[in-house]
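> sequence first, predicted model second:
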Amino acid sequence: MSDSPLRIHQIREQLRQQLDAGVFDKDHKLPSERQLSELFAVSRMTLKDALSALEAEGLIYREGRRGWFVAVPRLIYNPLSRSHFHRMVEEQHRRADTEVLSIQSELASPELMRVMELEPLTPIERLTRRRSIDGRAVLLVENCLVSRYFPDILKEDLTQSLTELYRQRYGYRNSRSRFDVQPAAAPASVAKALHLSPGQMVLKIIRVNYNQAGELIDSEFEYWRHDAVCIRIDSQCRVETEAILK
């Protein structure tokens, strides 16, 4: 049989049956592309098309040159919830870790001025962190903090939740957030941190946060492995949070 869309569909369905049946453990490494292409008697290109379709569904994932792995369940992420990353992960009975990759004091770039509605030459702190679930790096996040709101913050433990740090150290409560969600090609720095190939698709979330006085105090640029997260909007979380805050 020629390498056709029908053949790609057949390979995808056969692999899905194996995955659904639990033949492979979660995070199990699949046979190499060469082995699978020989097994199904198809070209590497056809085999990659079938694997990419399963990756888009979140059933498997690829890590650079290491190969393909069986995906774990996606993290459920409700932007309307006030839960921070560690709490959100722990509530879903998973393990969260955060690693600080870099800290820079700089002036807001033109892009950041636009996103955060800042005046020219506004000093900011840019914090880049890699976040993992069950030991797997799934998120690179750049937090951009308006410096005047956070004196001496660089002396704090920045692996912890910034939401909790803002509340405990500075008395800020997050009263409003604005989100932009879009697919994007992974920049080289993001790809390296998340063990992707440059240009591989990620889910990019731009979030700006306001304190209880309505002041825009920080923004986040989140780059998620798209196979690791499910965005679920549940307005009940917002209702419950608003009731607590009143």
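Done, it's in. Predicted model only: the values in this text are computed from it and were never measured.
> C-alpha only now, for contacts and for neighbours.
Noted.
> got the contact list for the spatially most central residue of the chain?
Nearest to the centroid of the C-alpha atoms of the chain, with distances taken as Cα atoms, centre = their mean, sits Trp224, at 2.1 Å. With contact set as Cα atoms under 8 Å, 6 or more residues apart in numbering, Trp224 has these partners: Val138, Leu139, Leu140, Val202, Leu203, Lys204.
> again, but for Arg173
Thr163, Tyr166, Arg167, Asn211, Gln212.
> go on, Leu80?
With contacts defined as Cα under 8 Å, 6+ apart, the neighbours of Leu80 are Ile233, Asp234, Ser235, Cys237, Arg238.
> make a PyMOL selection of the buried ones in the contacts of Trp224.
Buried residues among these (16 or more other Cα atoms under 10 Å), as a PyMOL selection:
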select buried, resi 138+139+140+202+203+204
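> any chance of the contacts of Trp224 in CSV, with secondary structure and distance to Thr98 too?
Compiled in CSV, those are given as follows (DSSP: H, G, I helix; E, B strand; the rest coil; distance: Cα to Cα, whole Å):
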residue, secondary structure, distance to Thr98
Val138, strand, 11
Leu139, strand, 10
Leu140, strand, 10
Val202, strand, 19
Leu203, strand, 19
Lys204, strand, 18
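> can you list the contacts of Trp224 in JSON lines and add distance to Tyr61?
Output for the contacts of Trp224, formatted as JSON lines (distance: Cα to Cα, whole Å):
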{"residue": "Val138", "distance to Tyr61": "11"}
{"residue": "Leu139", "distance to Tyr61": "14"}
{"residue": "Leu140", "distance to Tyr61": "17"}
{"residue": "Val202", "distance to Tyr61": "12"}
{"residue": "Leu203", "distance to Tyr61": "14"}
{"residue": "Lys204", "distance to Tyr61": "17"}
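> one more structure, for comparison:
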Amino acid sequence: MTADSPNEFTKRFFLTLEQAIRNDLAEGRLAVDRRLPSERELAERYRTTRITLREALSHLEMDGLIYRENRRGWFSAGPRLIYNPLWRTDFLRMTREQNRRASTELVEAVSAVAPDTICKLLKQPTGTEFWRIRRRRRVDGRLVVFVEHYLNKAVFPDILQQDLTSSLTSLYRERYAIEYGEVSFEINPIALSGMPAAELHSSDGTSGLQIVRVNSDQRGRLLDCDVEYWRHDAVSIRIDTRDHLQS
């Protein structure tokens, strides 16, 4: 029998290492409260080097099985949140209906000039000021999405005085008698960077998903534009036309 070449041996060892970590994750032997041991402990456990270990962990991160937070280490990702753009429901309700726990943290609420792309989407002149509300959201305690909301100031003159950690959909309905009408979506894979990356405690370059949503009310008036920055492993976009639109 011919012995493996050094390169073949390295490849076989790496595949064995990666599969061992996958198995330990699947069987619940690796993470305690979703946190993985330190890289040093993992390298000792699997009898490998930190360099080889990090490459294996990076593969598992790309597959959405684990994720990393700056200065906190590695965590098992858990199930993705299902996001169907056809559902007319808010984040809190969507999460609750999947037996998950959601929370929202307000980062900023100010009057600000919107980027030219946002002005164009909302059919306003370049340089128009909107209410800019920035929030980050957790599912089961994990940071999963950073959102920038740009709201028409004429439609929502006093919204900054409201509880902005609650559902904007419910706030629109209860305070302003506004229901969503037509909605448009654009979904693109991105590399998280800058403020979205920092607010999600991820490194610049981490894989993400950007969802841009433009909302109109029941009379066709443009209301707002939401720009969502998701960690790629936290969400699954699923569209099924058999689903009923939810109010």
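Structure received. Note that this is a predicted model, so its numbers are computed, not measured.
> check the offset of the top helix by length along structure 1 from the chain's centre.
Here the longest helix in structure 1 is taken by residue count, with DSSP state H as the criterion, and it is helix 5-20. When distances are taken as Cα atoms, centre = their mean, to the nearest Å, helix 5-20 of structure 1 is centred 27 Å away from the chain's centroid.
> just stretch 108-128 of structure 2 next, same as before
Put simply, stretch 108-128 of structure 2 sits 23 Å off its chain's centre (Cα atoms, centre = their mean).
> repeat that for stretch 123-132 of structure 1.
Once both centres are worked out by Cα atoms, centre = their mean, stretch 123-132 of structure 1 turns out to sit 14 Å from its chain's centre.
> ok, now stretch 95-115 of structure 1?
In this view, stretch 95-115 of structure 1 has its centroid 15 Å away from the chain centroid, taken as Cα atoms, centre = their mean.
> quick one: that stretch aligns where in structure 2?
Using TM-score structural alignment, the residues of structure 2 aligned to stretch 95-115 of structure 1 are 101-121.
> and Pro189 of structure 2, what's its match in structure 1?
Taking TM-score structural alignment as the criterion, the aligned counterpart of Pro189 of structure 2 in structure 1 is Pro183.
> for its match, what are its contacts?
Contact partners of Pro183 of structure 1, counting by Cα under 8 Å, 6+ apart, are Met201, Val202, Leu203, Lys204.
> residue boundaries of the strands in structure 2?
66-69, 73-76, 81-83, 102-113, 129-139, 142-151, 180-191, 207-217, 222-231, 235-237 (DSSP state E).
> what range in structure 1 matches the last one?
What that stands for is strand 235-237 of structure 2. Under TM-score structural alignment, strand 235-237 of structure 2 corresponds to residues 229-231 of structure 1.
> residues in contact with the matching stretch?
With contacts defined as Cα under 8 Å, 6+ apart, stretch 229-231 of structure 1 is touched by Arg74, Leu75, Ile76, Tyr77, Asn78, Pro79.
> so what's the residue mapped onto His84 of structure 1 from structure 2 closest to, chain neighbours aside?
Matched to structure 2 by TM-score structural alignment, His84 of structure 1 sits across from Asp90. For Asp90 of structure 2, ignoring the flanking residues on the chain, the nearest one in space by Cα to Cα, 6 or more residues apart in numbering is Thr169 at 6.1 Å.
> which residue in structure 1 aligns with that neighbour?
Residue mapping for Thr169 of structure 2 onto structure 1 gives Thr163, with TM-score structural alignment as the criterion.
> who touches its match in this structure?
His84, Arg173, Asn174.
> and Glu91 of structure 1, how many neighbours?
Close neighbours of Glu91 of structure 1, defined as other Cα atoms under 10 Å, add up to 11.
> which of the contacts of Leu80 of structure 1 fall in helices?
Assignment to helices by DSSP H places the following of those there: Ser235, Cys237, Arg238.
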